[in-house]
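Participant: Show me how the following folds:
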Amino acid sequence: MTDAPAPDDIALYFTRSDGTYLCARWGRPIAPVVFGVEDATLATVKGAFEAVAELAGHEIAETDPELGSNVMMFFFRDWQELLGVPNLDRLIEGLGPLVERLEAADANQYRVFRFDDQGAIRACFVFLRVDEELSKVSADTLALSQVVQTMLLWSDLAFTERSPLARLEDGRTVLKPEVAAILRAAYDPVMPAVARDTSHALRLHARLTAGRLA
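Facilitator: Reported below is the predicted structural model:
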């Protein structure tokens, strides 16, 4: 078993490119919906949500009383397709300019979070342009990677050069042990739903250490 990551290493997962520290978790049950995939892929994505939510100890609901679905995941081939989604411009402010920026950057994924009055996550919109690169990724790998990135507000740099996933010798794809441990610790009931100070990383480390000793 590997050692628990040091507090400084944990802090890197939530230290943003502007130097600020911010970690937020969901403040309500998640109610996901997926658009643009076949039934087999839909089942894979739903299974990923269920597995990661169970790991975190967080609830999945059929519907959200405010939004109906509070996690919306879109699969498509061209960013322009988003402009044709009914009422999406009401949910995503500045959708047109956003699409232009993502096209210019040749991006293949983007996430938008919404927060409640306390700063906890209340909604997440995931956009995946299935280009040549994403087409090479298996459905279970892509689903698990995206779902874990919706469960917490990670740093915008957290997974730019490293994946949250690992491949086992038998070929299965799983969350890296330290990512899974941090996720589980962040959802510990004693932890705050939102934190903006690096002392939060010390508390996460304490939870990880306590879990190893339990």
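Participant: can we go C-alpha only for contacts and neighbour counts from here?
Facilitator: Fine.
Participant: For the lengthiest helix in the chain, buried residues please.
Facilitator: Longest helix of the chain, by residue count under DSSP state H: helix 39-56. For helix 39-56, a neighbour-count test (16 or more other CA atoms under 10 Å) marks Thr41, Leu42, Thr44, Val45, Lys46, Ala48, Phe49, Glu50, Val52, Ala53, Ala56 as buried.
Participant: Over to stretch 7-26?
Facilitator: So stretch 7-26, judged by 16+ other CA under 10 Å, has buried residues 7, 10-16, 21-26.
Participant: May I have the distance across that stretch, first residue to last?
Facilitator: 22 Å (CA to CA, to the nearest Å).
Participant: tell me the secondary structure for Arg25?
Facilitator: Secondary structure, DSSP: H, G, I helix; E, B strand; the rest coil: Arg25 is strand.
Participant: The residue lying closest to it once chain neighbours are set aside: how many residues sit nearby?
Facilitator: Leaving out its chain neighbours, the residue that sits closest to Arg25 by CA to CA, 6 or more residues apart in numbering is Leu152, at 4.8 Å. Neighbourhood size, Leu152 [other CA atoms under 10 Å]: 22.
Participant: repeat for Arg196
Facilitator: Using other CA under 10 Å: Arg196 sits among 13 other residues.
Participant: That one against Tyr21, yeah?
Facilitator: Yes. Judged on CA atoms under 8 Å, Arg196 makes contact with Tyr21 at a distance of 5.2 Å.
Participant: Go through the chain and flag its longest strand.
Facilitator: strand 121-129 (DSSP state E).
Participant: For that one, which helices and strands make contact with it?
Facilitator: strand 71-76, strand 109-115 (3 or more CA pairs under 8 Å, 6 or more residues apart in numbering; DSSP states H and E).
Participant: Tell me the buried residues in that strand?
Facilitator: Ile121, Arg122, Ala123, Cys124, Phe125, Val126, Phe127, Leu128, Arg129.
Participant: any idea what sits nearest the second one, other than its immediate chain neighbours?
Facilitator: Leaving aside its sequence neighbours, Arg122 sits nearest to Phe115 (CA to CA, 6+ apart; 4.9 Å).
Participant: And the fourth one, by the same measure?
Facilitator: Closest residue in space to Cys124, ignoring its immediate chain neighbours: Phe113 at 4.4 Å, by CA to CA, 6+ apart.
Participant: Proceed likewise with the subsequent sequence, for comparison:
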Amino acid sequence: MISSEGVEALFTRADGSYLFARWGRPIVPVVFGTDDKTLEIVKGAVEAVVMMAGHQMAETDPELGVNLMFFFFREWDELLEVPDMDRMIPDLGPLVARLKAAEANQYRIFRFDEAGAIKASFVFLRMDDQLSKVPADTLALAQVAQTILLWSDTAFTDRSVLAQAGEGQVILRPDIGAVIRAGYDPVMPAVAQDASHALRLSARLGQM
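Facilitator: Presented below is the predicted three-dimensional model:
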């Protein structure tokens, strides 16, 4: 099981600040730029992770309509052609330029409510040669797991959010699943900026 220091590291950002946030409303996903089969795989992954977390999904968000958006595409410039995308993502042009320069193949953006809980997320996946080789169910599970909480920007740089469970089978890492369930414990806050929160999370891991 992951140590309390390990839990703290999952939410400690590169600048040293601690920030935890979970979704404060039911999740309503939508998928753009892929076929029906992949769409069902992504939505199935959302349902599985949300259920594991003990959170909820809904048919529509009263404020936004949908609040978890997945975009599959080949080149970052395609985002500039999506109607109203520049209204949803401020400074879209400079962002696309930075992602192209970094040769990034994925990027996630979060939006927060007045209390600081997650109210929306955008998941961008540029299907380059690397991502195109990843099975759709593996890719979907990894992206949903990284969107269900506001993890540190360095949380999964050295180790994947997923683990091998057998030949050809990939699952969510059990320790990460336990952290997600602890994070959604009703007695825990939806937002935390003090590292003592990690101790509270850690204390619940054995109960998850």
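Participant: residue in the second structure matching the residue nearest to Arg122 of the first structure?
Facilitator: Using TM-score structural alignment as the criterion, Phe115 of the first structure maps onto Phe112 of the second structure.
Participant: Do I have it right that its match meets Lys119?
Facilitator: Yes. Counting by CA under 8 Å, Lys119 is a contact partner of Phe112 of the second structure at 5.0 Å.
Participant: I'd like to know how far the residue mapped onto Ala48 of the second structure from the first structure sits from Ile30 of the first structure.
Facilitator: Using TM-score structural alignment, the partner of Ala48 of the second structure in the first structure is Ala51. From Ala51 of the first structure across to Ile30 of the first structure, the span is 13 Å (CA to CA).
Participant: Name the nearest residue to Met1 of the second structure, sequence neighbours excluded.
Facilitator: Asp175 (6.0 Å).
Participant: Quick one: map that neighbour onto the first structure.
Facilitator: For Asp175 of the second structure, the residue aligned by TM-score structural alignment is Glu178.
Participant: Enumerate the positions of the helix or strand where its match lies that are buried.
Facilitator: Per DSSP states H and E: Glu178 of the first structure is located in helix 177-186. Under the neighbour-count criterion of 16+ other CA under 10 Å, helix 177-186 of the first structure has Pro177, Glu178, Val179, Ala180, Ala181, Ile182, Leu183, Arg184, Ala185, Ala186 buried.
Participant: Now for these: which two are most distant?
Facilitator: By the measure CA to CA, Pro177 and Ala186 form the most distant pair in these, at 14.2 Å.
Participant: what residue is smack in the middle of the second structure?
Facilitator: The second structure has Thr147 as the residue nearest its centroid, 1.2 Å off, counting by CA atoms, centre = their mean.
Participant: Now do the same for that one: helix, strand or coil?
Facilitator: Under three-state DSSP, Thr147 of the second structure comes out as coil.
Participant: And the residue lying farthest from the centre of the second structure, how far from Glu40 of the second structure?
Facilitator: Distance from the C-alpha centroid of the second structure, by CA atoms, centre = their mean, peaks at Glu167 (25.7 Å). In this view, Glu167 of the second structure and Glu40 of the second structure are 24 Å apart by CA to CA.
Participant: and if you look at Leu92 of the second structure?
Facilitator: From Leu92 of the second structure to Glu40 of the second structure the distance is 28 Å (CA to CA).
Participant: Inside helices: which ones of the buried residues of stretch 7-26 of the first structure?
Facilitator: Using DSSP H, the buried residues of stretch 7-26 of the first structure in helices are Pro7, Ile10, Ala11, Leu12.
Participant: Identify the residue nearest Ile2 of the second structure in space, chain neighbours excluded?
Facilitator: Asp175 (6.0 Å).
Participant: one step back: check what contacts the longest strand of the first structure and list those residues.
Facilitator: 24-28, 70-79, 107-116, 146, 150, 153 (CA atoms under 8 Å, 6 or more residues apart in numbering).
Participant: Aligned against the second structure, show me the partner of the residue nearest to Arg25 of the first structure.
Facilitator: By TM-score structural alignment, Leu152 of the first structure lines up with Leu149.
Participant: Also Thr15 of the first structure?
Facilitator: Per TM-score structural alignment, Thr15 of the first structure is aligned with Thr12.
Participant: swap in Leu134 of the first structure?
Facilitator: Using TM-score structural alignment, Leu134 of the first structure sits opposite Leu131 in the second structure.
Participant: That match looks like it's in a strand, true?
Facilitator: No. Under three-state DSSP, Leu131 of the second structure sits outside any strand and is assigned helix.
Participant: Not counting its neighbours along the chain, what's nearest it?
Facilitator: Asn105 (7.3 Å).
Participant: same question, Val147 of the first structure
Facilitator: Phe49 (6.0 Å).
Participant: Tell me who's in contact with that neighbour.
Facilitator: Pro32, Leu144, Val147.
Participant: Could you report the separation of it from Leu98 of the first structure?
Facilitator: Using CA to CA, one gets 26 Å for the distance from Phe49 of the first structure to Leu98 of the first structure.
Participant: now for the helix holding Glu178 of the first structure, which elements pack on it?
Facilitator: Using 3+ CA pairs under 8 Å, 6+ apart: helix 177-186 of the first structure touches helix 39-56, helix 199-213.
Participant: Next, format those helices as CSV and append distance to Val85 of the first structure.
Facilitator: Shown next, in CSV, are these (distance: least, CA to CA, whole Å):
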stretch, distance to Val85 of the first structure
helix 39-56, 19
helix 199-213, 39
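Participant: Tell me which of the ones you listed sits nearest to Glu161 of the first structure.
Facilitator: helix 199-213 (20.6 Å).
Participant: Give the buried residues for that closest one.
Facilitator: His200, Ala201, Leu202, Arg203, Leu204, His205, Ala206, Arg207, Leu208, Thr209.
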